[in-house]
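coordinates for the following, if possible.
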Amino acid sequence: MGYNAKIASNPYVVGSFACIGGGLFGLDISSMSGVLNNEAYLKQFHFPGPSAQGAIVAAMPAGSFLGALAVTQLADRIGRKKTIILAGIVWVMGSILQCASVNRGMLVVGRIISGISVGLASAVVPIYQSEITAPAIRGRMVSLQQWSITWGILIQYFVQFGCSYIDGVASFRIPWGLQMIPAIILSLGMLFFPESPRFLLDTGRDEKALQVLADLHGGGDKTNELVVLEYEEIKQQVLYERTQGAKSYLDLLKPGNPRRVMLGMSIQMWSQLSGMNVMMYYIVYVFQGAGLTGRRSNLIADSVQYILNVALTVPAIIYIDKWGRRPMLLTGTLLMGFWLFLVGGLQARFGHWGELNGNRVWAITDNSAATRAVIVCSYLFVCSFAITMGPVSWTYPAELYSLKVRGKAVSLATASNWAFNTALAFVVPPGLNTIAWKTYFIFGTFNFAAFIHILFMYPETVGRSLEEVEEIFKQGHTFAAWKIGKDVGKKTLEDVLPKTKQSPGGEDSIDKKSESA
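Modelled structure (predicted):
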């Protein structure tokens, strides 16, 4: 089925619809966090302890790691669009298994399969969005990936909240079954949207690529200046990369690429080591440690955190292309480190070892002021992430690479996200159960380390086309990231069109061969 040109004429519609793929990750986060103190869930799966629960949660990011690596082949072989459709199909399969699971093994297998879907979507959706949007709005569009994750968390959590009033296993099976609906919508809806113009050019479908660019950025006009600029720029890049030989993983090791690969992988690593997913997956444990033990009150407090996560992502989406990537990352890492140290300090000062539901826990008791302070600091931490690191961690890797290595490099960056996500899902429950408040100091320190790394190594990429970003990394001073000026890599229409001839009247004119191109 071909795409609908009327729908494709709006890049916001095209880019935002693909974000449903990011929402699948959000659905999974709260599908787990919402059942950690669900009596029916605990009974069905034989009251999993910290290590067992960590393994169940980690199954999804482990599958996502495999899915993200698969994008290194799928994105370049079958295309960005078909990979997104495949992700939706795989999610439905995983959700069916989870919904029907009767033991831990079946649940883990279902979560691994769902994880593969999330890995596919989280790697390919930012690539797709970055390749269909103009530079002026690219950051805004790719950051919608993070917003869709927050919406997935929020929606699924309220579904869990409502179903918590149902007795028996239906209280968690119904939410796990309902999460199939967005994936079905994603796979069917993507049939009506265009393939990435860069992928089309790379596979020899030049005329179709020009039409897609015209529909997206020129109201269907193939002679629009922006459309011509993008088309020629992408085409020249594709032709250049073809002269360098077939695509392979060895391309990632060619001069100029290793540093960019590490930057993309590192920013995704830091987004996990910031501690945000700890606050999402294990928010029940965090608030229990703060002294909030009532199940209903815990659910309400959790939902406030998820609402703030959604709301505070909005300013980032609106202003990401004005504020720039570096200021957002630097500000966010400092703030997140500060709030986590406060949480750890409050826990250390006012908490003590006790027992809750038969488990040994470090918790604050009989100190409502300290309890409220920990909850507020947790909220402020989430707000700091939502308005800074959250959206930029998806936007930045999608902007770094040339077309030849983009699919493989972005998938590796996303795979690093899932590798650290998997590790943290395993270690956080036992960590909270053994070193307690020191866990927050560890993640706070990671944030300050990220600040130093970003300050010295991450150049600004805001407002540049993907081909202009390529020029940044050809500069001899790229390791002095703070010296990259806004004019580095900037190109005009004359820069990318074929060489012009000087007319007798002194005016530049494009030769006939160029015009036919």
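
for the rest of this, base every contact and every neighbour count on C-alpha atoms.
OK.

nearest residue to the middle of the protein?
Trp394 (4.4 Å; Cα atoms, centre = their mean).

how about this one, so we can line them up?
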Amino acid sequence: MTNAYNQIVLMAVSVGSFNYGLSFGVASAIIGLEGFLDYFSLHLAGENASYASSMQGAFTGLFFAGGFFGSFFFAWLADKIGRKRALGIMSIVALIGSIISAVSVHIGMLIAGRIITGLASGGMNVIPPMFQSEVSVAEHRGQNVGLHGFMFVAGLATANWAGLGAVFSSNMALQWRLLLALQAVPSILLLVLGVWLPETPRWLILNGRPDEALITLKKLHDDGSDAEHQRALDEQSEIVRQIELDSRHDTSWSALFARPSTRRRILLGIFVMFFQQSTGQNVLYGLQINSLNSLGLIGWKASLIISCYVTWAAVLNFVGAALLDRVGRRTMMLIGLVGTTVADAIHTPLAITYGGGTNKAGAGAAVAFLFLFITFFAPCIDVTSYVYGAEIFPTYMRARGLAVTIATYFAFGAVYIATSNVASTTIGAKYNIIFISLSAINFAVAYYILPETKGLSLEEMGILFGEKGEVAHRENGPVGADDHKIGTINVNVEPAREEK
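Now for the predicted structure:
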């Protein structure tokens, strides 16, 4: 089981996940505030409607663009200086972005702040799940890494409830500036907690520090009943041997795409984030305020519904994380794809038919199916996709593989959000037909290509990708007192075979 120290480490790291959710959610929250729209002239009605639509698109889209580049930068940094120190630098960048955003006096300054915040958000989506996967035991990794998805959506919920409170503020400038400044709180908290956090054992071993890794493994995975620290010794031996096996191969960027097994992992990571974004979840959430307004729900009523929507998502992300190690990642994602496709296929015609009308029953039904959509998406796809992306890569390429995976998330998020602003003023809810079609296709593809990963250690994951002859795994028998040393590895290793 996961001991108390490990749980505290996991929760501390997930403050970065919360930071991402809060930063992302603040954008949707302030777009519905009159003070913000007045100050920057971003009302979608009137003679400046075209300008307002493009600026709203830039405000959200450039955040995702920053996240795209931030994914690669912070993944490189996590390999270069360690997961712990990269987490600290990420927090500083996020803090700078939040300060610039909060004190903005013109739209250019505001967008610059969002780009910097987006850059940090790339790290917030790469480092926490990677860190959590590298300090977790195999049997609880789904639940542990699932904290990223839960805390991310908890941050979203916090942003939306704060936005609801801001609606009732009489100070039109303070209401949106305070929300943007709120992003600084988790950044500061993570900086403080980062001083205490350990470095991950796998990064330490990858960088020739196995003795330090063993000390950390003892703290993380011993439950008090193992006086000989047997589990920690076995884990250290397995990690050391796997890294030795992996070192036989070219580990450059080009080689990751040239070698069949690593290429398959990267393509799988790209596909998972592609279908996650192609459900249309960010569009449905990001422009939900406009959709609710078209259905006759305006002001605080719309903000209340969105806040309840995201809170429900956070609860379900927590439930999904708890189920992952029992039900399995593949099963959860397939269920999610079916459920979200059906829910969106019903929500869309209702929104098209009753949007802008006076039929309250029709509008209510459209909102109800939005909630059904998130009921499937949150526990089955949202939380699961981050766990899956963090665990399918070997240690030497985990940061880079996860960078490509998360960059895919930001790339398609930026494309869908940017185009949705134009689509919402031209074809409205008909835009969702694209996501319904893509999700149906993605289910068929996922059914045939997604392997199940539950229960395997990170080192054993290679078995799923045709590396059976190059995978280190622990023996069930006893380990000698000196087996934690680099020269003596207590693992079963099958002879390496040439890949075809």
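
got a TM-score for the pair?
Remark: TM-score between the superposed chains equals 0.90 [TM-score structural alignment, normalised by the length of the second structure]; 478 aligned residues with a Cα RMSD of 2.7 Å.

which residues does the residue nearest to the centre of the first structure contact?
Residues in contact with Trp394 of the first structure (Cα atoms under 8 Å, 6 or more residues apart in numbering) are 126, 142-143, 145-146, 268.

apply 10 Å and report the result again.
122-123, 125-127, 139, 142-146, 264, 267-268, 271, 410, 413-414 (Cα atoms under 10 Å, 6 or more residues apart in numbering).

in strands, which of these appear?
Assigned to strands by DSSP state E, none of those qualify.

tell me, stretch 223-234 of the first structure lands on which residues of the second structure?
Counting by TM-score structural alignment, stretch 223-234 of the first structure falls onto residues 228-239 of the second structure.

of all the residues in the matching stretch, which ones are buried?
Using 16 or more other Cα atoms under 10 Å as the test for burial, stretch 228-239 of the second structure gives 229-239.

go on, stretch 126-143 of the first structure?
126-135, 137-143.

how about stretch 441-457 of the first structure?
In stretch 441-457 of the first structure, counting by 16+ other Cα under 10 Å, buried: 441-451, 453-455.

follow-up on the earlier one: nearest to Lys80 of the second structure among the buried residues of stretch 228-239 of the second structure?
Using Cα to Cα, Ile239 is the member of those that sits closest to Lys80 of the second structure, with 19.1 Å.

what's the average distance of the helix or strand hosting that closest one to the first structure?
Per DSSP states H and E: Ile239 of the second structure is located in helix 230-246. Here the mean offset of helix 230-246 of the second structure against the first structure after fitting is 1.4 Å, by mean Cα distance after the TM-score superposition for the first structure.

which residues of the first structure fall in strands?
Counting by DSSP E, the strands of the first structure are 351-356, 359-364, 501-502, 508-509.

and these: which comes nearest Gly275 of the first structure?
strand 359-364 (18.5 Å).

what's in contact with that closest one?
49-50, 285-293, 346-356, 370-371, 374, 432-437.

so which of the residues you listed belong to helices?
50, 285-289, 346-350, 370-371, 374, 432-434 (DSSP state H).

show me which of those residues are buried.
With burial judged by 16+ other Cα under 10 Å, the buried subset of those is 50, 285-289, 346-348, 370-371, 374, 432-433.
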